[in-house]
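# Return atomic coordinates for the entry below.
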Amino acid sequence: MSDVRVVVGPGVVADPALLSEVAEREFAALGVKGSIRYARTVGELRPDGGLPVILPGPDPAARALMSEPVGPVVWLDLTRDDRVRPGPDALHVHGRGVDGLAWAIRHAVHRTRHHARRIRYGPHPDQWADLYLPPAPLLGGSGPSPSDPGLPVVVLVHGGYWRSIWAADLMEPLAADLVGRGFAVWNLEYRRPDLNGWQATTEDVAAGIGALAAAAEPALDLDRVAVAGHSAGAQLALRAAADGARVALAVSLAGVLDVREAGRRWLSSGAVRAAMGDDTRTHADASPLARLPLKVRQLVVQGSGDDLDLIDFSRRYARAAKESGDDLTYLEMSGDHFAVIDPTTPIWHTTALALTSTLARHL
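The predicted model follows:
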């Protein structure tokens, strides 16, 4: 594998030692070689090999470079900029602060290790899904049996409190882990409501799940599809199931499952109101808790070290779902908000085993 080459452009406002600390930590965690250097001119920002992660800075000429066809660059802005449309094969990570450097490096490495086929389900730049397929059916172990009539599929729906600074790259570690277990993975991107409105978001999740059938991939068993969402993505996933999406299992990973109460409690600085407005009917329609029974098998996963409100939502939702007659498994283990999407954690390992067991017997 090529080295990761982080290039910091002129005018980037960040402590150089801190950027180096973040980069070195990620290089070590990912088992790659890497370097970080500081460009004095815009010309020095152009990628020159390796796996480029470039912080362009404020110079207009540097920012214009982001839309040019310069290859698979990960462009990183520490601040938010929704106007950027990166060139072909490029990704724009923005608005995540200094920690965005970690996400940018992870994506640069992930895309070289794990091949995905990008399939668009609409004309907007955010209407796509990455389809991952195992190189061959897994034999033995905990993976699906090679005698099964096609691969079970896990649709991944990222969270981020419905804000556009967060994107499908959040779920790439899970995609890699699930493919290694013998699943096909459909990592779904969608228009976020802060830029496109709430209706666009709900329409995209439904259309994105439905586009699986149009992918014309004979290796997939469309009778064994799970939709798994993280945080706000869990609300979208379970909402899609309530609306009749063709899924055998709906999975909440630290989900926002009581939208009405999340709005009342001003969760994440008013994320519900920012995404959906003030209409309480919209909040009720969007809330998985208010839509029970879903009449779909469910797995609700919650870290015990997460936000106390999310623990409250998950526990109350699980009780109410069972009382409504839904088939639901509740899994609460040690872990914070991101442990449920970290393949190295016990809570994710247990979740993956539950996914395997449930989809294996859904025939």
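
# CA only for contacts and neighbour counts going forward, please
Noted.

# how many neighbours does the residue lying closest to P56 once chain neighbours are set aside have?
The spatially closest residue to P56, leaving aside those adjacent along the chain, is G9, at 4.8 Å (C-alpha to C-alpha, 6 or more residues apart in numbering). Other residues within reach of G9, judged by other C-alpha atoms under 10 Å, total 23.

# Distance check, G9 against Y38.
6 Å (C-alpha to C-alpha, to the nearest Å).

# where exactly do the helices run in the stretch 101-250 of the chain?
Applying DSSP state H, counting those that start in this stretch to the stretch 101-250 of the chain gives helices spanning 172-180, 193-196, 198-214, 232-242.

# how about this one, so we can line them up?
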Amino acid sequence: MSAAQVIVATGVRADHDLLATVARGELDRLGVTGTVTIVDGAAAVRERLAAGTPTVVVPGRDPDTRALMALDGPHAAATVWYDIEVTGPAPVAPGAAHLYGRGVWGLVWAIRHAVLRLRHPATRIGYGPGPEQYGELRLPPAADQPVPVAVLLHGGFWRSVWAADLMDALAVDLAARGFAAWNLEYRRPDRSGWAATVSDVAAGLSALSDVDAPVDLDRVAVLGHSAGGQLALRVAADHGRVALAVPLAGVLDLAGGDGRGIGTGAVTAALGGPRYEVPEVYAASDPMARVPIGVPQLVVQGADDDLDLIDFNRRYVAAARAAGDDVRYVEEPGDHFSVIDPAAPLWHTTADALATALKIT
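So this is what the prediction gives:
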């Protein structure tokens, strides 16, 4: 894929020059020749969609423009709709995607998602009846024998504005390295409750047994970024059939996160209350409370990340080792997103360790 377009409706409440600058920067970074166009009205958006070029649309609030989101046609599979405001999920045509609520910076992720899902298509497989209960499978080229699996759990402080697209680039990179990448979406607690999140992650992992693909279920690693790091350790502790748990800049001390109010109260909101009101939920979910989890671990943390996360990770590793867990700790230069950036040296260190642990030569 060498060309794409970004369409911004005039009614979008943001500086259009800034949006265009952000969009052009990401297109250039991805090596894509693209156009960024500010258009007025639904008819102009529809005309642009008809061109058939892979597209990201920032539709704004105009009802006629938003009605195009559900419009079926050849363009749909190549279109990502992005709302910079927190709109909640919106219906889109089959094959299209909708992201929302990440502000101006979220346009970067929308463009990345549009490009990567067309450059490196995934097979979407449901593991439950809901629209958020699915995994996206990417296999290595010419996978003719069972390959190890990297299960990916996105972060975002367990909030619905962040979704599985955060792990697209890692999934593509892991497939190229010889892994089957199983990128899980799951219901988030802000819309569905904590129990739904926990059960979805477990169900998504178990669904690997029914996947019609050459996967080696004795070599499964669960990688979780940020809040997903906590989910990775929880499912590894609960499931028992995980060869390696890999929290990447994980939120590994939920009681500490509740007490410090990290992520503007993200832990408290996700788990349904502070630790002293729902202690049983924290006891089951907090990595600090679950050690030893009995599964080998590779704990990865960027040295330039939030200081509380660095503190949580260092103290978790000490507690897990003291409890008898087999834990390797990697802390190298990098910010919160370096751990999921295939171009970052920190990810290269992680991927090499992962390949060694799961015996990829």
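
# Make a markdown table from the helices of the stretch 101-250 of structure 1 and add mean neighbour count and distance to R83 of structure 1 to it.
Supplementary listing: those in a markdown table, determined by neighbours: other C-alpha atoms under 10 Å; distance: least, C-alpha to C-alpha, whole Å:
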| stretch | mean neighbour count | distance to R83 of structure 1 |
| --- | --- | --- |
| helix 172-180 | 21 | 24 |
| helix 193-196 | 16 | 11 |
| helix 198-214 | 18 | 18 |
| helix 232-242 | 27 | 24 |
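
# so what's R96 of structure 1 closest to, chain neighbours aside?
With C-alpha to C-alpha, 6+ apart as the criterion, R96 of structure 1 has its nearest non-adjacent residue at 5.9 Å, and that residue is L78.

# correct me, but A168 of structure 1 touches H158?
Yes. Using C-alpha atoms under 8 Å, A168 of structure 1 and H158 qualify as a contacting pair, with a distance of 5.6 Å.

# which of these two has more neighbours?
In this view A168 of structure 1 and H158 are compared by other C-alpha under 10 Å, and H158 has more residues nearby, 29 against 19.

# counterpart of stretch 252-259 of structure 2 in structure 1, which residues?
Mapping stretch 252-259 of structure 2 onto structure 1 (TM-score structural alignment) gives residues 257-264.

# where exactly do the helices run in the stretch 251-361 of structure 2?
Chain-ordered helices for the stretch 251-361 of structure 2, with DSSP H, counting those that start in this stretch as the definition, fall at 254-260, 262-271, 279-285, 287-290, 307-322, 345-357.

# what about the strands in structure 1?
Counting by DSSP state E, structure 1 forms strands over residues 4-8, 34-38, 51-55, 74-77, 91-94, 117-120, 128-132, 151-157, 184-188, 220-230, 249-253, 297-303, 328-333, given from the N-terminal end onward.

# Any idea which of those gets closest to S20 of structure 1?
Within those, the stretch nearest S20 of structure 1 is strand 34-38; the backing value is 6.9 Å (C-alpha to C-alpha).

# Which stretch of structure 2 lines up against the closest one?
Alignment of strand 34-38 of structure 1 against structure 2: residues 34-38, by TM-score structural alignment.

# mean shift of that stretch relative to structure 1?
Mean deviation of stretch 34-38 of structure 2 relative to structure 1 after superposition (mean C-alpha distance after the TM-score superposition for structure 1): 0.8 Å.

# Residues contacting that stretch, please?
Taking contacts as C-alpha atoms under 8 Å, 6 or more residues apart in numbering, the residues outside stretch 34-38 of structure 2 that touch it are 3-10, 16, 20, 23-24, 27.

# Please identify which two of those residues are farthest apart in space.
When the contacts of stretch 34-38 of structure 2 are compared pair by pair using C-alpha to C-alpha, the two farthest from each other are A3 and T10, 22.8 Å apart.

# More neighbours: the two, which one.
Here A3 of structure 2 and T10 are set side by side on neighbour count (other C-alpha under 10 Å), and the busier one is T10, at 19 against 14.

# Leaving out the residues flanking it, which one is nearest to the more buried one?
Spatial nearest neighbour of T10 of structure 2, chain neighbours left out: D40 (5.3 Å); criterion: C-alpha to C-alpha, 6+ apart.

# How about the residue lying farthest from the centre of structure 2: what's its closest non-neighbour residue?
If you look at how far each residue of structure 2 sits from its centre, by C-alpha atoms, centre = their mean, the farthest one is A43, at 33.5 Å. With sequence-adjacent residues excluded and distances taken as C-alpha to C-alpha, 6+ apart, A43 of structure 2 is closest to T65, at 7.9 Å.

# can you check A240 of structure 1 too?
Setting aside the residues directly before and after it, A240 of structure 1 is nearest to A206 in space (C-alpha to C-alpha, 6+ apart), at 5.9 Å.

# What of A200 of structure 1?
The nearest residue in space to A200 of structure 1 (C-alpha to C-alpha, 6+ apart) is R191, at 6.3 Å.

# That neighbour -> structure 2?
Pairing criterion TM-score structural alignment: the partner of R191 of structure 1 within structure 2 is identified as R187.

# dump the residue contacts of its match.
Taking C-alpha under 8 Å, 6+ apart as the definition of contact, the neighbours of R187 of structure 2 are 132-133, 160, 196-197, 200.

# Then V242 of structure 2?
218-222, 236, 295.

# repeat that for 10 Å
With contacts taken as C-alpha atoms under 10 Å, 6 or more residues apart in numbering, V242 of structure 2 has the following neighbours: 151, 205, 217-222, 232-233, 235-236, 294-296.

# Please apply the same query to D204 of structure 1.
By C-alpha under 10 Å, 6+ apart, D204 of structure 1 lies in contact with 121-122, 126-128, 188-192, 210-211.

# thinking again about what came up before, minimum distance to T356 of structure 1: which of the strands of structure 1 has it?
In this view, the strands of structure 1 are compared for proximity to T356 of structure 1 by C-alpha to C-alpha, and strand 151-157 is the closest at 8.9 Å.

# Alright, I will stop here.
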